[in-house]
Structures are given as C-alpha cells and as structure tokens.
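Participant: I'll drop the sequence and a predicted model, then ask my questions.
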Amino acid sequence: MAEYQNLGVIADDAPAVATPTPARGKEMRVNLLNKLRAPPLVHAWDFWHDRQDRNINTITTPATSLQSVAAAPTTSPTEKPITNYEDRLVHLASISDVRTFWNVFNNFDVSALPLRDSVHLFHRNVKPLWEDPRNAHGGCWTFRVPKERAPAFWERICLLAVGEKLQAAVESDRQHFRDDVCGVSLSVRFTSVLVQVWNRDAGHEQGIQRLLETVFANLEPELMPRENGFYYKPHHEHAAFAGGKAAAKSAPLKQS
C-alpha cells in the first residue's frame, strides 16, 4: 500500500474502499446519538423558585443563570413586593433526563438561598401550591434539617424523587383515588431548613407511612432528623389554604 500513498494518488489496482450509503450513514448517526443520549427520567420535572421579596419588576425579568437567582438584588423601597404566593413563583428549568437534572442541581447552590426563599422540584404541570388540583387533597412530610446538613439532605431527597423510589412507596391498589408523589421542596428558615415531600392523597395512611420509611432507609446516619424533627400535615389543615377546611373535605375526589 505504500506505493499507493505516495503523491496522494490511488492506483488502478489499489484495494477498493467501501463507501457507506446515505441510508447506512444515517443509521450509524442515529445509533451513535442513542448511545450518547442521557438516560431519560420516568417523569418530567419542573424546577421552581419562590423568592420572598420578589417584586413586580423582577418577576418579569428572567435570570441569566441559576446562580444569579439566589444573588438577585432585594426589593428597593420604591418597588412594591408581590403578596400573592403564586405570582412569586418563577419557573427555572424543565428536567426530563439525568444529564439535565445534574446540570440544574449542580448549578443551584441551596446554601446561598436567602431567608424564607424556597425551591421546588415538581412533576411537570403540577405547581407547588396547596390548591393545585393535583395537590388539593394531599399533604406533605416536613423534615427540619440543620442548615449545614441541608444540601446533602436535599440531594438525597431529590434523587429519591427522580429515581422513583418515593413514587414506589405510595403505589397501591386503591381503586377510588390514585396516589402520587407530586414533588419535593426546600425552604430556608431562621435556624434550619425545611425539606418537604408532597403526596397527592392525605388519606392514604399506608402510603404516607411507607414514604417516611423510604426516606429513613436511604439517609446516612448523620442526616437522620431528630425524633421531633419531622411531621406529616394535610394541606387543607393550613390556615392559609384557599377555601378553608370545609371546602377541602367536601370536594369530591376525582380519578385521573
């Protein structure tokens, strides 16, 4: 073959080189992309941010990066803060595969969140609101976590959520109402951080207990909450729940 390579020419008796057809080339490209594509998640998720002092001006200005959200300037004396909780929510990212999850998670430092700010990782089309149709009859486990342990605790809970372990805990053969894990939240308080796991059916006692057992079974010993550092509460028991307790108890359960 050396003589064929001299001067960059190919002689008449040089071995033929197979040229892939366009169809074959397309097939190879698809196969390569499939191998490189990040594994998809079972459910698509949305990442939300609630800033306590968000105002009318900043609510319409998208963040240039996830890191800039936590470092955004606070409300000035001349700006009117938003009092409606839903209006304070800003959608930050949509997550449907493992690579996107880690891109989002690793670029949002929850330890830098200001006091009373919250972040939420929820199933797509479910807002982190008690009154959302998928949440109205549900509740959540709340874990009070020391601030220095909050990032590790939050990571563990998020992995249990996107990895479907929390969903497996609430699955059952209940016929009248399907239970789901709707999402997980982190909220900054004065001396600690509250991490929550939301489920759809506050009447599903076995599922609620299995949720707690699943969380505990997947926590390192140093992340385990204190004996009085966790509790479950239905959303309609909160004083600020829209419509009051009576409306929540009388509303019919709908299968979907």
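Facilitator: Looks like it came in fine.

Participant: contacts, neighbours, all on C-alpha from now
Facilitator: OK.

Participant: Next up, identify which helix or strand the residue lying closest to E237 once chain neighbours are set aside is on.
Facilitator: Of all residues not flanking E237 in the chain, K245 sits nearest, at 6.3 Å (Cα to Cα, 6 or more residues apart in numbering). For K245, the enclosing helix or strand under DSSP states H and E is helix 244-250.

Participant: I'd like to know which elements that helix is packed against.
Facilitator: Contacting helix 244-250 under the criterion 3 or more Cα pairs under 8 Å, 6 or more residues apart in numbering; DSSP states H and E is no other helix or strand.

Participant: which outside residues touch it?
Facilitator: Outside helix 244-250, the residues that touch it by Cα atoms under 8 Å, 6 or more residues apart in numbering are A136, H137, H236, E237.

Participant: So the third one sits against N135, correct?
Facilitator: No. The criterion here is Cα atoms under 8 Å, and H236 misses it with N135 at 9.8 Å.

Participant: neighbours around the residue nearest to E237, how many?
Facilitator: K245 has 15 neighbours, counted by other Cα atoms under 10 Å.

Participant: how close does it sit to F177?
Facilitator: Relative to F177, K245 is positioned 20 Å away (Cα to Cα, to the nearest Å).

Participant: what's in contact with stretch 114-129?
Facilitator: 43-52, 70, 86, 94, 132, 134-135, 158, 182-190.

Participant: got the end-to-end distance for it?
Facilitator: One end of stretch 114-129 to the other measures 20 Å (Cα to Cα).

Participant: Run the chain-centre distance for it.
Facilitator: 8 Å (Cα atoms, centre = their mean, to the nearest Å).

Participant: what comes up buried for that stretch?
Facilitator: 114-124, 126-128 (16 or more other Cα atoms under 10 Å).

Participant: Check stretch 18-38 too.
Facilitator: Of all the residues in stretch 18-38, not one is buried under the rule 16+ other Cα under 10 Å.

Participant: hmm, who's touching that stretch?
Facilitator: By Cα under 8 Å, 6+ apart, the surrounding residues in contact with stretch 18-38 are D97, V98, R99.

Participant: Okay, one more to line up with it:
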Amino acid sequence: MTNTSTLTGPALQASRAALSAALAEQANSSQHEQELEVGEIQEVDMEAQADGIRTVFNDPSNFNVKHPLFSPWTLWFDSPATKGRNMPQTPVSAFPQTPIPQTPGVQAAQGWMEDIKRVISFDSVEEFWGLYNNIIPPSQLPQKANYYLFKEGIIPAWEDEANKHGGKWSIQLPKDKNRGNVDKMWMYTMLAAIGETFDPSPTLGDGSAAASLITGVIVSTRPQFYRISIWTRLAPSGSDEDAALRERIEGVGRHFKTSVLGYPESARLAGPLATEVEFLSHKDSEKKGKAKKIIV
C-alpha cells in the first residue's frame, strides 16, 4: 500500500531528507567490519535501521527525526497569575519563556499584551508533541486562563495586521458537562490548525499558494464554561463580491464542528451556558447587540 504525504514543497523535501539521513546513519553504524568482495551485495537489516529512527512518539526527549510543519507556530499563555508580574506562574515545565517581539501590532495592543506571555515557538511535529506533553491541559487550568496558538509573527490581538480584517469561529461549552472532553477538543483543534486542514491554501493561477485564512486558535477557561475559538485573517462583509470568501469561512466552521469537535452538522448545540458554532468578525464584536453571526 502506498502512503501519500500531505506535506508539500520545502516541507516535504525537508521531511524526506531527515528520514533519509536517519536511515543512512543507522545503516553506516550497522555495517560489518570486514570488506566485501567484488560483486558481493551487502545485506541490510531494514528492521534494525527502523529501530534507529526515534520520533517524539517513542522517545520524547531524544528523538532524531523531525517532520516540519507548513508554518511555524507560537504558543502564548495568560491567567490571573500573570497579570502585573514579570514572570507568570507558568503552566510549562520544560520550555523557557521568550520575550514578545515589539511589532506595530504589539505596540497598538500594548495594554493587552503586557500580561500575556510568549511561551515557545516550534516548526515540527516532534516539537509540537514535545510541547504538548509538558503543558497543563485546559481542564486543569485556573479560571480566566487562556492558551493562544498562533502562527509565528502574529500576536493574539485584533490590532495585528493579520487579524484586524478578520474574525473568529467559536463555541462555548458548559464546564460541568465538558470537563472530560475539552482537552481532546483542544488537542484536535491545535492539530487541525498546525496541519492546515481548516483551510487548505488554494493554488493561485501562477502556481503559488494563497495564505491560509487561519491565524490562530484559542482555548479559554471561565468559571462556568470553556470557549474554543479559531481566528481568521479575513471576514465576509455580506456583499456579493464576498460570496467566495463566505464559502471558505463557512467551510472552516463546518470542519470545526463536524471533524474537530465531532458533532453532526445538523446538531443544535445552544442551551444554558452553551452556544452554537458561530462566526463573528472582530469589527462586529465591538457592536453590542448589532452583530451579524454566521452559524453552522
């Protein structure tokens, strides 16, 4: 059976190079010391070679193969414990804190960004799982805490250039009924984001790829509910010209609801402390009572 890689371009080449290097290293180390006679073929033990390949799944600390992601990502965190303090009571045990880059978006959102902490950036499958295995899951976070996973170079604020014309899909989940599910939902949301499955970049006429709509994903813990959100770099305005964009936005929401969260597309989810899977532009979020939502 043939396996087809979902990586493309440089990411696929880098992944193949990493795998080939690991195989070659193991093959060299396992060769017999005696020289081969002319015409003799060295037998290669493929199982022994495979045993030398260590991914994060079988050796979280000493893996030697990395599978690059299409884009690098950064994890951010805040909670009441981080407010007004230089260093947070961090949920991360194995990774150092890094400072927030002073981009124009950060400067515009300076008050908001004072309390949010940039945890670490990563650009491979192995580094993601190494991070995931060393952070506290959402179900165990304190009240009013948030994880933000955004593409590298984009801060989790409306003011960022990549976010200011966009919006977000979100769902609110009652805490008592979803404490056992939220960790899995958040993990699947992150995997869909870094795997670029929410909005696979369309190919343009010149053969290049357009930027994905997705800029980041967020999970928030509140006294009575959890909220999971997906931020997009664009939001439809409602005009006829935006029909194609609206279709892409709705596709993100349907994938979020059915493939990530696991609900039937026809399911109605609203109830006490619960919402449907709904989209709202950042601009409309500022309009109290006048917002136009898209619901799937």
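Facilitator: That came through, no problem. Keep in mind it's a predicted model, so treat the numbers as computed, not measured.

Participant: Tell me how the two chains score on TM-score.
Facilitator: With the length set by TM-score structural alignment, normalised by the length of structure 1, the two chains reach a TM-score of 0.66; 197 aligned residues with a Cα RMSD of 3.5 Å.

Participant: Quick one: the helices in the stretch 1-150 of structure 1, in order.
Facilitator: Counting by DSSP state H, counting those that start in this stretch, the segments of the stretch 1-150 of structure 1 that form helices are 2-5, 22-36, 56-59, 66-70, 85-88, 98-106, 150-162.

Participant: any chance of the ones you listed in TSV, with distance to A202 of structure 1 too?
Facilitator: Listed next are those as TSV, based on distance: least, Cα to Cα, whole Å:
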stretch	distance to A202 of structure 1
helix 2-5	76
helix 22-36	40
helix 56-59	32
helix 66-70	32
helix 85-88	22
helix 98-106	28
helix 150-162	18
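
Participant: on that earlier part again, relative to H238 of structure 1, how far out is the residue nearest to E237 of structure 1?
Facilitator: Applying Cα to Cα to K245 of structure 1 and H238 of structure 1 gives a distance of 8 Å.

Participant: Over to A93 of structure 1?
Facilitator: In this view, A93 of structure 1 and H238 of structure 1 are 28 Å apart by Cα to Cα.

Participant: So for the two, which sits in the more crowded spot?
Facilitator: Neighbour comparison, A93 of structure 1 and H238: the larger count goes to A93, with 16 against 12 (by other Cα under 10 Å).

Participant: Counterpart of the more buried one over in structure 2?
Facilitator: In structure 2, the residue paired with A93 of structure 1 according to TM-score structural alignment is I120.

Participant: counterpart of D183 of structure 2 in structure 1?
Facilitator: By TM-score structural alignment, D183 of structure 2 lines up with P151 in structure 1.

Participant: list the contacts for that match?
Facilitator: V110, S111.

Participant: do the same with the one 3 residues further on
Facilitator: Neighbour list for W154 of structure 1: L186, V195 [criterion: Cα under 8 Å, 6+ apart].

Participant: do that again at 7 Å, thanks
Facilitator: V195 (Cα atoms under 7 Å, 6 or more residues apart in numbering).

Participant: isn't T258 of structure 2 right up against E265?
Facilitator: Yes. With contact defined as Cα atoms under 7 Å, T258 of structure 2 reaches E265; the gap is 5.9 Å.

Participant: neighbour-wise, which of those two wins?
Facilitator: Legend: neighbour count by other Cα under 10 Å for T258 of structure 2 and E265, higher for T258 (15 against 12).

Participant: what about the strands in structure 2?
Facilitator: For structure 2, strands defined by DSSP state E occupy the ranges 68-78, 117-124, 146-151, 167-174, 214-221, 225-232, 278-281, 294-295.

Participant: now for the ones you listed, which one comes closest to L269 of structure 2?
Facilitator: Between L269 of structure 2 and the strands of structure 2, the tightest spacing by Cα to Cα is seen for strand 167-174, at 9.1 Å.

Participant: what packs against the closest one?
Facilitator: Contacting strand 167-174 of structure 2 under the criterion 3 or more Cα pairs under 7 Å, 6 or more residues apart in numbering; DSSP states H and E are the following elements: strand 225-232, strand 278-281.

Participant: how about the counterpart of S139 of structure 2 in structure 1, what does it touch?
Facilitator: In structure 1, S139 of structure 2 lines up with S111, judged by TM-score structural alignment. The contact partners of S111 of structure 1, taken as Cα under 7 Å, 6+ apart, are P151.

Participant: S111 of structure 1 and N57 of structure 1, how far apart?
Facilitator: In this view, S111 of structure 1 and N57 of structure 1 are 25 Å apart by Cα to Cα.

Participant: before we move on, the earlier item: can you put the strands of structure 2 in JSON lines and add distance to A244 of structure 2?
Facilitator: Output for those, formatted as JSON lines (distance: least, Cα to Cα, whole Å):
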{"stretch": "strand 68-78", "distance to A244 of structure 2": "24"}
{"stretch": "strand 117-124", "distance to A244 of structure 2": "30"}
{"stretch": "strand 146-151", "distance to A244 of structure 2": "24"}
{"stretch": "strand 167-174", "distance to A244 of structure 2": "16"}
{"stretch": "strand 214-221", "distance to A244 of structure 2": "16"}
{"stretch": "strand 225-232", "distance to A244 of structure 2": "15"}
{"stretch": "strand 278-281", "distance to A244 of structure 2": "16"}
{"stretch": "strand 294-295", "distance to A244 of structure 2": "15"}
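
Participant: Q107 of structure 2 is nearest to which of those strands?
Facilitator: Per Cα to Cα, nearest to Q107 of structure 2 of the strands of structure 2: strand 117-124, 15.1 Å.
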